[in-house]
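**Student:** predicted model, plus sequence, below.
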Amino acid sequence: MAMATVAPPWAYTLQLPQDPRGPSIARATLRTVLRVHGMGDLIDTAELLTGELVTNAYRYSSGPYSLRLRRAGRSRVRVGVWDTNPEIPAPFSGCLEEPSALAERGRGLLLVQQCADSWGAYPMGGGLPEQSGKLLWVECSGKPESEEDELSCPEE
C-alpha cells in the first residue's frame, strides 16, 4: 500500500524597517523560502508580486511593514504585506482604472492583478499603531505544464 506524503503547512513573517533595502531583503527571503520548500517554480511570479507589494509598503507608509509567506496548497503560496497606511490602493479597493499612457506610476498593482491567481485586502483597525493600517495579499500557484501562459507575466 502506497502512503501519500503530505507537506506540513508553513508560514514565515519578516518584519521590515522603513529602509530602502527592505524590498530587496523581502525578495531574497521569498526566493530562499520557496526553494527550501520545493516551490522553485513559483519564484519568478511570486517575486514579482512580492516586489510590488513591499515596494508600495515602503513608499506609501511611514512606519515599519512586514512580509508574511505561507503555503496555501500543494503548489500555492500566499504572500501578505502589512503596513501602517490605512488606505487600500486600487485595484485592491475595487477600482480598476488603468493609469494614463503618460503616468509615471500606477501600473505595479495592475500588474499584480494580472499575474496573481487571487488577491485581496483587509483594513487593520487595532488600537495600537502596530495593529493598524492594512494587509494586502496575493496568491500564486504552479500551473500544469499543458496550460499555456496567456499573460506577459513571468513563467509559472
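**Tutor:** Received, thanks. Residues are numbered from 1 along each chain as shown.
**Student:** please count neighbours and contacts with C-alpha atoms only from this point.
**Tutor:** Will do.
**Student:** please, which helix or strand holds the closest residue to Arg78 other than its chain neighbours?
**Tutor:** Nearest non-adjacent residue to Arg78, counting by CA to CA, 6 or more residues apart in numbering: Glu139, 4.4 Å away. Using DSSP states H and E, the secondary-structure element containing Glu139 is strand 132-141.
**Student:** and that strand, what does it pack onto?
**Tutor:** Contact partners of strand 132-141 among helices and strands, from 3 or more CA pairs under 8 Å, 6 or more residues apart in numbering; DSSP states H and E: helix 43-60, strand 76-83, strand 118-125.
**Student:** closest one to Arg70 among these?
**Tutor:** Of all the helices and strands packed on strand 132-141, strand 76-83 sits nearest to Arg70, with 5.4 Å by CA to CA.
**Student:** okay, now Ser118: neighbour count?
**Tutor:** 14 (other CA atoms under 10 Å).
**Student:** take this one as well and set it beside the first:
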Amino acid sequence: MGRHTSARERQGPENHRRTGVHVAVLVALLAGAGATVFAVAGVPPTGGPGRTAVPVPNGARSAPIGRAETLVIAVTGPACDVKVRRADGAVLLKERLPRGRTVRFGDPRLDVELSDASAAKVYVNGSLRPLGPAGKPTNFTAARPKTARP
C-alpha cells in the first residue's frame, strides 16, 4: 500500500509562493492600520535636523518630535489657514491645511499665524503649546532657546 498524501502536500511550491504573497499583503494592511491608530491617538510627528516645511502624508505619525525642530503644526480639527515666516520675512508656508496634515520647520525663529487657534496641535521646541479659543485666530513667534557659549 502506498502512503496517503493530503491535497495540500500535492500542491507543490507554487502554493508556498501564493502564501508568501498573502502574508506580505497582510503585513502591509496591518502597518497601515497601525499608522491610522497612531494618527487617531494624536501621536506627535518626528523629523530630522533642520527640516523646513516638510509635509507628512495624511495619517502618518511616529515617535516624539526631534530636538532640531523649532516648530511642528499638526492639524487635528477643521481645516486651518497657516502662515509661517522666517525672521527675515520670507514666507515659508501660506496654505489652508486640512485635518491630518502636519508640517515641520527647523529655522531658529519663526512667526506663525493660525486662522483657528484650536484646530492644530502646535509643538515649539518639542513642547506642546496650549490650544487657543475655538474659531479665534492666533499669532505667535516660535524660537529656539539661546544656548550659553563657553
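**Tutor:** All right, it came through fine. On a predicted model such as this, the values are computed, not experimentally measured, just so you know.
**Student:** can you give me the TM-score here?
**Tutor:** The TM-score (TM-score structural alignment, normalised by the length of the second structure) is 0.24; 65 aligned residues with a CA RMSD of 5.1 Å.
**Student:** hmm, the residue nearest to Arg78 of the first structure is touching Arg71, no?
**Tutor:** No - the pair Glu139 of the first structure and Arg71 does not pass the contact test of CA atoms under 8 Å, sitting 9.5 Å apart.
**Student:** of the two, who's got more company?
**Tutor:** Between Glu139 of the first structure and Arg71, counting by other CA under 10 Å, Glu139 is the more crowded of the two (23 against 20).
**Student:** ok, the more buried one to Arg68 of the first structure distance?
**Tutor:** 12 Å (CA to CA, to the nearest Å).
**Student:** what residues are shared contacts of those two?
**Tutor:** In terms of CA atoms under 8 Å, 6 or more residues apart in numbering, Glu139 of the first structure and Arg68 are both contacted by the residues 78-79.
**Student:** and Gln11 of the second structure, how close does it get to Thr19 of the second structure?
**Tutor:** According to CA to CA, Gln11 of the second structure stands 12 Å off from Thr19 of the second structure.
**Student:** which positions in the top helix by length along the second structure come out as buried?
**Tutor:** When the second structure is scanned for its longest helix (criterion: DSSP state H), the result is helix 13-41. Across helix 13-41 of the second structure, burial judged by 16 or more other CA atoms under 10 Å covers 35-36, 38-39.
**Student:** out of these, which one sits closest to Phe140 of the second structure?
**Tutor:** Proximity of the buried residues of helix 13-41 of the second structure to Phe140 of the second structure (CA to CA) peaks at Ala39, which lies at 25.7 Å.
**Student:** excluding chain neighbours, what is closest to Val72 of the second structure?
**Tutor:** Excluding its sequence neighbours, the residue lying closest to Val72 of the second structure (CA to CA, 6+ apart) is Arg104, at 4.5 Å.
**Student:** I figured the one you found hits Leu92, correct?
**Tutor:** No - counting by CA under 8 Å, Arg104 of the second structure stays clear of Leu92, with 10.7 Å between them.
**Student:** more neighbours: those two, which one.
**Tutor:** Shown here are Arg104 of the second structure and Leu92; by other CA under 10 Å, Arg104 has more neighbours (24 against 14).
**Student:** what about the more buried one, is that helix, strand or coil?
**Tutor:** With DSSP: H, G, I helix; E, B strand; the rest coil as the basis, Arg104 of the second structure sits in strand.
**Student:** number of nearby residues for Leu14 of the first structure?
**Tutor:** For Leu14 of the first structure, using other CA under 10 Å, the count is 16.
**Student:** what does Val75 of the second structure give?
**Tutor:** Val75 of the second structure: 23 surrounding residues under other CA under 10 Å.
**Student:** relative to Arg85 of the second structure, how far out is it?
**Tutor:** Distance from Val75 of the second structure to Arg85 of the second structure, by CA to CA: 18 Å.
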